[in-house]
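> Below are the sequence and a predicted model; questions follow.
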Amino acid sequence: MATIHLTTLIHAPIKACFDAARSVDTHLSSAAGTNEKVVAGRMTGLFEAGDIVTWEANHLGIRQRLTVEIGRMIVPTFFEDKMLKGAFKSMRHEHHFADDNGITVMTDIFQYEVPFGILGALFDKLYLESYMRRFLQKRNLHLKEALEKV
């Protein structure tokens, strides 16, 4: 199982960061380069625990669907989403938030398993892990810039 661990410092209140990270609209705008859209589930607003959403987007030149469930949520410090159906063998994304003297420390722990045995593992090491890291970093930078403009 691969794990991507990212930490982003945001000069904005923790609740604003938490809400932006679980916003459908912010998610869509942060992934504009993939033509991402919601095809089932919550279409706007803020995700809540128990929500199930299906995203459709272009990744690696292929139109893909990913269905996730928003699992445990502790406002405003934690929520997770877990893949129910999609291209990964499994996927879990933890979103952690902490206040450090007015600066929000946003930590992502993105864990996934690839299918296809040794070929999948090779593809992951050669390309997929760095692709996913860049995708998440771009999303976090989008959140940071939007929140720090306010």
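That came through, no problem.

> drop to CA atoms for contacts and neighbour counts, all remaining ones
Fine.

> got a list of contacts for the top helix by length along the chain?
As assigned by DSSP state H, the longest helix anywhere in the chain is helix 129-149. Residues outside helix 129-149 that contact it (CA atoms under 8 Å, 6 or more residues apart in numbering) are 2, 4, 6, 8-12, 16-17, 20-21, 26-27, 30-31.

> gap between the residue lying farthest from the centre of the chain and residue 124?
Distance from the centre of the chain peaks at residue 118, with 25.9 Å (CA atoms, centre = their mean). From residue 118 across to residue 124, the span is 10 Å (CA to CA, to the nearest Å).

> So what touches the strand ranked longest in the chain?
Of all segments of type strand in the chain, defined using DSSP state E, the longest is strand 62-74. The contact list for strand 62-74, computed with CA under 8 Å, 6+ apart, reads 47-58, 78-87.

> Is residue 96 in a helix, a strand, or coil?
strand (DSSP: H, G, I helix; E, B strand; the rest coil).

> check contacts around it.
Going by CA under 8 Å, 6+ apart, residue 96 touches 77, 78, 79, 105, 106, 107, 108.

> here's the one I want to compare it with:
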Amino acid sequence: MLYTFKRTQKLSASVHEVWEFISSPKNLAVITPPSMGFKTLSGDDRQMFSGQIIHYTVTPLFGVSVEWVTEITHLENKEYFVDEQRFGPYKFWHHKHFLKEIPGGVVMEDIIHYKLPFGFIGRIVHPLLVEPKLKAIFDYRKTKLKELFGEIE
């Protein structure tokens, strides 16, 4: 089963400011909950570009650390970028990040399409573990971005 997760947030900052922050792989650790043990191993030495490979470790569940490799497959400066998992915990991961200028700031939209491994077992654990964890990660991200840029109601 292919799942979809969407989040939208209105930030009180310019497109340029938000883009400069989210297009730096070094800032992934800032907006990831500390409990996830996020650590970049390579690929964070430049601003984001199409074809960039980012390799990191993360501890998503039960204290088990996993390696995750993503590729930035599409990028339009100050508008959007797409990261796709090449190796990692998901069977499929496609994450689109969009920015759009609005009066007083910017709206940021995340759309993730993902598929879990393990067939039937993956479908069982999705509502119990994976979906709540994904929501918690993006709740943390929303809070951190609000602290950094302010939020438009």
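Structure's in. What do you need? Quick caveat: nothing in here was measured; it's all calculated off a predicted structure.

> quick one on the thing from earlier: the residue farthest from the centre of the first structure corresponds to which position in the second structure?
In the second structure, residue 118 of the first structure lines up with residue 120, judged by TM-score structural alignment.

> Now do the same for its match: helix, strand or coil?
Taking three-state DSSP as the rule, one finds residue 120 of the second structure in the helix state.

> In the second structure, what residue corresponds to residue 98 of the first structure?
Aligned partner of residue 98 of the first structure by TM-score structural alignment: residue 100.

> Would you agree its match is in contact with residue 108?
Yes. Residue 100 of the second structure lies in contact with residue 108 (CA atoms under 8 Å); the separation is 6.7 Å.

> Give me the more crowded residue out of the two.
More crowded of residue 100 of the second structure and residue 108, by other CA atoms under 10 Å: residue 108, with 20 against 15.

> Name the nearest residue to that one, ignoring sequence neighbours.
Nearest in space to residue 108 of the second structure, with sequence neighbours left out and distances taken as CA to CA, 6 or more residues apart in numbering, is residue 99 at 4.7 Å.

> And residue 151 of the second structure, by the same measure?
Of all residues not flanking residue 151 of the second structure in the chain, residue 11 sits nearest, at 4.3 Å (CA to CA, 6+ apart).

> The aligned partner of residue 81 of the first structure in the second structure: how many residues sit nearby?
Using TM-score structural alignment, the partner of residue 81 of the first structure in the second structure is residue 83. Residue 83 of the second structure is flanked by 23 other residues according to other CA under 10 Å.

> Next: the one 5 residues further on.
Counted with other CA under 10 Å, the neighbours of residue 88 of the second structure add up to 17.

> so what's it up against?
Going by CA under 8 Å, 6+ apart, residue 88 of the second structure touches 66, 67, 68, 69.

> tell me the contacts of the spatially most central residue of the second structure?
Nearest to the geometric centre of the second structure sits residue 95, at 6.8 Å (CA atoms, centre = their mean). Neighbour list for residue 95 of the second structure: 82, 83, 84, 110, 111, 112, 113 [criterion: CA under 8 Å, 6+ apart].

> For it, which non-adjacent residue is spatially closest?
Of all residues not flanking residue 95 of the second structure in the chain, residue 112 sits nearest, at 4.4 Å (CA to CA, 6+ apart).

> Tell me who's in contact with that neighbour.
4, 5, 6, 93, 94, 95, 96.

> can I assume the second one sits in a strand?
If I follow you right, that is residue 5 of the second structure. Yes. Applying three-state DSSP, one finds residue 5 of the second structure inside a strand.

> if I look at it, how far off is residue 115 of the second structure?
Noted for residue 5 of the second structure: a distance of 11 Å to residue 115 of the second structure, by CA to CA.

> try the last one
To residue 115 of the second structure, residue 96 of the second structure is 15 Å away according to CA to CA.
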